[in-house]
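Undergrad: For reference, the sequence and a predicted model appear below.
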Amino acid sequence: MSNLGNQALENQSLAKQVPRLFIVMGVSGTGKSSLAQKMSDELSLVFIDADDFHSLQAKKHMADNKPLTDEMRAPWLATIIAHLTSLHQQGKSVALAYSGLKSVHRDLFRELPFACHFLYLVGDRNVIEKRIAQRERHFFSTELLDSQFLAMQAPMQSEQDVSFINIDRSFLLVANEINNIVKEIVELGNNE
């Protein structure tokens, strides 16, 4: 069977399961949006970038090099969760690009009726800082990176719904690893 034929079968397989939520997480500059978008395109998932749900006030706050407070994150998270709930009701599986800084916030996504899995992007701080500096027209600056590292409550290696992905290599290698992990999760779901 051709690669396209195999891909079509895998996509149908994903569509027949309980809707899945794959959360590509990490500090800013790790490639969450690009990797989640690529996964979404290749596996026929709905792509959501959590940054798109920030209020103009929150974006301005970050553009002024001020980190968000938990009080500022609460309505943002509520909006994302409401949107995800709607997609679940439609039977859609989702690739979400989301920082996932706080453990308690990640638990909110675990409470949704999706089969949920986190793909935690980790890498060298200098590499991440260079990536942020190269971005154009983004509200997040390199000066906020330290606040993200400080706020990050990294998942524990023992968390069964988290895969740790090293991003200190080419985008294509990272994207391929993510797609392989997701395909394995889908295949395991088919065998249950």
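TA: The structure has been received and is ready for your questions. Residues are numbered from 1 along each chain as shown.
Undergrad: Could you use CA atoms for every contact and neighbour count after this?
TA: Noted.
Undergrad: buried residues in the longest strand anywhere in the chain?
TA: Longest strand of the chain, by residue count under DSSP state E: strand 115-122. By 16 or more other Cα atoms under 10 Å, the buried positions in strand 115-122 come out as Ala115, Cys116, His117, Phe118, Leu119, Tyr120, Leu121, Val122.
Undergrad: Tell me, how many residues neighbour the closest residue to Ile167 other than its chain neighbours?
TA: Leaving aside its chain neighbours, Ile167 sits nearest to Gly123 (5.2 Å; criterion: Cα to Cα, 6 or more residues apart in numbering). Neighbourhood size, Gly123 [other Cα atoms under 10 Å]: 16.
Undergrad: okay, now the one to match up with it:
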Amino acid sequence: MILIAMGVSGAGKTRIGELLAERLHCDFTDGDAFHSAANKAKMHKGIPLTDDDRWPWLKTIRAAIEEKQHAHETAVFTCSSLKRAYRDILRAGDKDVCFVYLKGTREVLQERLSTRTGHFFDPSLLQSQLETLEEPNEDEAITVSIDLTPEQIVDEVIDRLKMR
């Protein structure tokens, strides 16, 4: 099984991904690690990424997913996965890939981003991400509110995985 914690910046993808991997006793990989230096520089300057910027990044993450699958390993990844087309690349038709959508209000997300330090993402890009976001429907992802504590989110995801 491959889990992908998704959502806009500030949703808590990394923290939730780490906790899920810990609970599932598997590897965790932050999708941001696959961004090119050029992508990171653009985001640091507050310039939104285009689809052309994202395609190679998504394909690199998909290749990492396939490595885990070929090794028959469970793994947790993070990736904003804002559009269905992006999720389609990451999923590639695999029923073994499950998205976990971390959903939050603009206010909560802005507050989180305003207190975050040491990240390349310019908080001014939140609006662009929210405009790009195509929220997944129930058959595409497990949706969890970021108003819950990280532990409650992980508990809910684990419970919902058991029902799948």
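TA: Sure thing, it's come through. Being a predicted model, the structure only gives us computed values, none of them experimental.
Undergrad: Three-state assignment for the counterpart of Leu96 of structure 1 in structure 2, please.
TA: For Leu96 of structure 1, the aligned residue in structure 2 is Phe77 (criterion: TM-score structural alignment). At Phe77 of structure 2 the chain is in strand, as set by DSSP: H, G, I helix; E, B strand; the rest coil.
Undergrad: With Ile47 of structure 2 instead?
TA: coil.
Undergrad: State the distance from it to Leu90 of structure 2.
TA: Distance, Ile47 of structure 2 to Leu90 of structure 2, by Cα to Cα, to the nearest Å: 24 Å.
Undergrad: hang on, the earlier thing: check the gap between the corresponding residue of structure 2 for the residue nearest to Ile167 of structure 1 and Ile153 of structure 2 for me.
TA: Aligned by TM-score structural alignment, Gly123 of structure 1 pairs with Gly104 of structure 2. From Gly104 of structure 2 across to Ile153 of structure 2, the span is 12 Å (Cα to Cα).
Undergrad: Quickly list what's touching both of these two.
TA: Listed contacts common to Gly104 of structure 2 and Ile153 are Ser145, Ile146; contacts here mean Cα atoms under 8 Å, 6 or more residues apart in numbering.
Undergrad: thought Asp27 of structure 2 was touching Thr78?
TA: No - using Cα atoms under 8 Å, Asp27 of structure 2 is not in contact with Thr78, being 11.6 Å away.
Undergrad: what about those two, which has more around it?
TA: Thr78 (26 against 16).
Undergrad: For that one, give me its contacts.
TA: Counting by Cα under 8 Å, 6+ apart, Thr78 of structure 2 makes contact with Ile4, Ala5, Met6, Lys13, Thr14, Gly17, Thr29, Asp30, Gly31, Asp32.
Undergrad: Give the full set of residues in contact with the residue most central in space within structure 1.
TA: The structure's structure 1 has its C-alpha centroid closest to Val24; by Cα atoms, centre = their mean the separation is 2.2 Å. Contact analysis of Val24 of structure 1 by Cα under 8 Å, 6+ apart lists 32-33, 35-36, 95-99, 118-121.
Undergrad: That one maps to what in structure 2?
TA: By TM-score structural alignment, Val24 of structure 1 lines up with Ala5.
Undergrad: How is its match classified with respect to secondary structure?
TA: What three-state DSSP gives for Ala5 of structure 2 is strand.
Undergrad: Tell me the spacing between it and Leu109 of structure 2.
TA: Per Cα to Cα, Ala5 of structure 2 is found 16 Å from Leu109 of structure 2.
Undergrad: do Leu148 of structure 2 as well
TA: Distance from Leu148 of structure 2 to Leu109 of structure 2, counting by Cα to Cα: 13 Å.
Undergrad: What of Ala92 of structure 2?
TA: Look at Ala92 of structure 2 and Leu109 of structure 2: by Cα to Cα, they are 29 Å apart.
Undergrad: Neighbour count for these two, which is higher?
TA: Leu109 (19 against 12).
Undergrad: The more buried one - nearest residue in space that isn't next to it in sequence?
TA: Leu109 of structure 2 sits nearest to Gly10 (Cα to Cα, 6+ apart), 5.3 Å away.
Undergrad: Fine by me, we can end here.
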